[in-house]
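Trainee: would you be able to build a 3D model of this:
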Amino acid sequence: MNHRNIEDKRHLRSLKTRIKLLEAAREVFLQEGFQKATISQMINKASIGYGTAYVHFGGKEDLLIVLMEGVMEQFFEIAEISFLPKSKQEAEEIIRKQANDFLKMAEAERDMMQVFEQAIGVSSLVSDKWKAIREKFIQRISTDVAYAQQNGLARSEVNHEIVARGWFFTNEMYLWEIVRDEHHSSVEEIARTIASVYVTGLYL
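Mentor: Modelled structure (predicted):
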């Protein structure tokens, strides 16, 4: 067996171990919540050695951050939808659909998002990661607002980054309400209302 094959097999084994550990971590986090969950429980559930586990992750925060990235990537795919409206009406349709899909995703991922919320409140590492994720969304929205301004669809005198920040924070506030099951209206009604107010304020 040549050196390359040995490397490939080692890499595959390493990847399998990582996936196994992440799956175990997800189960433990959902069962115990962030604060009570321990990396020992995850290692035992994954049936791997301690040394092996620490090669991949420094602790439970690292594991949660990777899980958070995976979940939030699904949200980001919604934000990444092509945004090239030709009219205010078309812009509102896209924005409403994005807001609706974003909040529906919060509903679908409620259990894991509850763990993320706990972790954001007690871990500066996880909190910093959330801030970085938030900025990624804001930058993407900012690009869409700038596009609308450049094409004469949106008010040009407003700062597109501030607009983007405000729009994301509105969505984020409702996201956490849905995660906590504290929302008083349907997801569709929330999305329709906030998109309508946003578009009315920004678009010409």
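Trainee: going forward, measure contacts and count neighbours with C-alpha atoms only.
Mentor: Fine.
Trainee: sec struct for residue 18, please.
Mentor: Following DSSP: H, G, I helix; E, B strand; the rest coil, the label given to residue 18 is helix.
Trainee: how much space between it and residue 7?
Mentor: Distance, residue 18 to residue 7, using Cα to Cα, to the nearest Å: 16 Å.
Trainee: same question for residue 93.
Mentor: Using Cα to Cα, we find residue 93 at a distance of 50 Å from residue 7.
Trainee: look at these two and report which has more neighbours.
Mentor: residue 93 (16 against 11; other Cα atoms under 10 Å).
Trainee: count of residues packed around residue 77?
Mentor: Neighbours of residue 77 (other Cα under 10 Å): 11.
Trainee: helix or strand for it, which one?
Mentor: helix 60-79 (DSSP states H and E).
Trainee: pretty sure residue 195 is touching residue 92, no?
Mentor: Yes: using Cα atoms under 8 Å, residue 195 is in contact with residue 92, at 6.7 Å.
Trainee: between the two, which one's more packed in?
Mentor: Taking other Cα under 10 Å, residue 195 and residue 92 do not tie; residue 195 has more neighbours (25 against 20).
Trainee: in which helix or strand would I find the more buried one?
Mentor: Using DSSP H and E, the element containing residue 195 is helix 187-202.
Trainee: what does residue 121 give?
Mentor: Assigned by DSSP H and E, residue 121 falls within helix 110-122.
Trainee: second input sequence below; structure requested for side-by-side comparison:
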Amino acid sequence: MLKKPFTSRSVRDRFDLLITRYAANDRRNQKKSGTEEEYSERDQLPQDILCLIDGTSYKIKRSRKDGGSASRKDLAAASQPMNNTAARKKTAATRDLYMERYAAYRDTPPESAGIDLDMAGKRKSDQNTDYDFMLKRMRHEMIMKEKECEVELRRLAFEESKLQWEKELKIMEHEERILGRRERAEEKEERRHRAEEQRRADARDNALIQLVQSLTAKIN
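Mentor: Have a look, this model is predicted:
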């Protein structure tokens, strides 16, 4: 578990420290033996990085917390340029090797490319299947909605027709009631008129009878 915060400054300091120590040891070994050593896989990466740094303007800085005399000596040794022809050739060869590796990595598809294509095709097929299913479902829902709307329109038309019929029925009943009252009134008036005529006829008859009786009494 790291106790220091992970920042770009801390990464640079750590990188400079590792390269400084490795470069110092490498320079000392070359001075002692006079020939280039064979590097293990673990040492090859810092060696390649060091070769690349030698061909650039990058300056290795000493960490503020690493101020011992041994570190200053390492920094001085690491800062010495690789001025021999073999070192310069190695730097160029290292760059060319990295360029070749990068080109080969870029042009070579990963082993999982075929699997990824198959998975992409399967996902596309699944998406098409899902799309077709959703399309059919939407069409079915639209058809059902249209049928529901048609049924609702028919129900509303029936309700409107029913209300119109009930309205007409009430009008007819009202007219019948009015007509009935009128007819009954006319019948009542007719009966009253007949009764009045009968009363008058009876009165005339009575008057005539009394007149005849009076004349008969006078003659006798």
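Trainee: TM value for the aligned chains?
Mentor: TM-score for the superposed pair, counting by TM-score structural alignment, normalised by the length of the first structure: 0.27. Supporting figures: 87 aligned residues with a Cα RMSD of 5.2 Å.
Trainee: quick revisit: next, the buried residues of the next helix or strand after the helix holding residue 121 of the first structure.
Mentor: Note on helix 110-122 of the first structure: by DSSP H and E, the next helix or strand toward the C-terminus is helix 124-150. Across helix 124-150 of the first structure, burial judged by 16 or more other Cα atoms under 10 Å covers 126-127, 129-130, 133-134, 137-139, 141-142, 144-149.
Trainee: and the angle for the helix holding residue 195 of the first structure with helix 124-150?
Mentor: 50 degrees (axes from the mean of the first three to the mean of the last three Cα atoms, to 10 degrees).
Trainee: how distant is the longest helix anywhere in the second structure from the center of its chain?
Mentor: Counting by DSSP state H, the longest helix found in the second structure is helix 113-219. Centroid separation for helix 113-219 of the second structure versus its chain: 52 Å, with Cα atoms, centre = their mean, to the nearest Å.
Trainee: which other helices and strands contact the helix holding residue 195 of the first structure?
Mentor: Where contact means 3 or more Cα pairs under 8 Å, 6 or more residues apart in numbering; DSSP states H and E, helix 187-202 of the first structure is packed against helix 88-108.
Trainee: residues in contact with the residue nearest to the spatial centre of the first structure?
Mentor: By Cα atoms, centre = their mean, the first structure has its centre lying nearest to residue 72, at 2.1 Å. Counting by Cα atoms under 8 Å, 6 or more residues apart in numbering, residue 72 of the first structure touches residue 133.
Trainee: mind running it again at 10 Å?
Mentor: Applying Cα atoms under 10 Å, 6 or more residues apart in numbering, we find residue 72 of the first structure in contact with 66, 105, 106, 109, 113, 130, 133, 134.
Trainee: distance of the first one relative to residue 14 of the first structure?
Mentor: To residue 14 of the first structure, residue 66 of the first structure is 16 Å away according to Cα to Cα.
Trainee: the third one now?
Mentor: Between residue 106 of the first structure and residue 14 of the first structure the distance is 31 Å, computed by Cα to Cα.
Trainee: these two: who's more crowded?
Mentor: residue 106 (26 against 15).
Trainee: how far away is residue 194 of the second structure from residue 182 of the second structure?
Mentor: Computed as Cα to Cα, the residue 194 of the second structure to residue 182 of the second structure distance reads 18 Å.
Trainee: next: residue 41 of the second structure.
Mentor: Relative to residue 182 of the second structure, and taking Cα to Cα, residue 41 of the second structure is found at 125 Å.
Trainee: looking only at neighbour counts, state which of these two leads.
Mentor: More crowded of residue 41 of the second structure and residue 182, by other Cα under 10 Å: residue 182, with 12 against 8.
Trainee: ok, back up a step: overlap in contacts, residue 195 and residue 92 of the first structure.
Mentor: Common neighbours of residue 195 of the first structure and residue 92 are listed as residue 98 (criterion: Cα under 10 Å, 6+ apart).
Trainee: now name the helix or strand holding residue 163 of the first structure.
Mentor: Going by DSSP H and E, residue 163 of the first structure is in helix 160-179.
Trainee: and that helix, what other elements does it pack with?
Mentor: Using 3 or more Cα pairs under 10 Å, 6 or more residues apart in numbering; DSSP states H and E, the elements in contact with helix 160-179 of the first structure are helix 88-108, helix 110-122, helix 124-150, helix 187-202.
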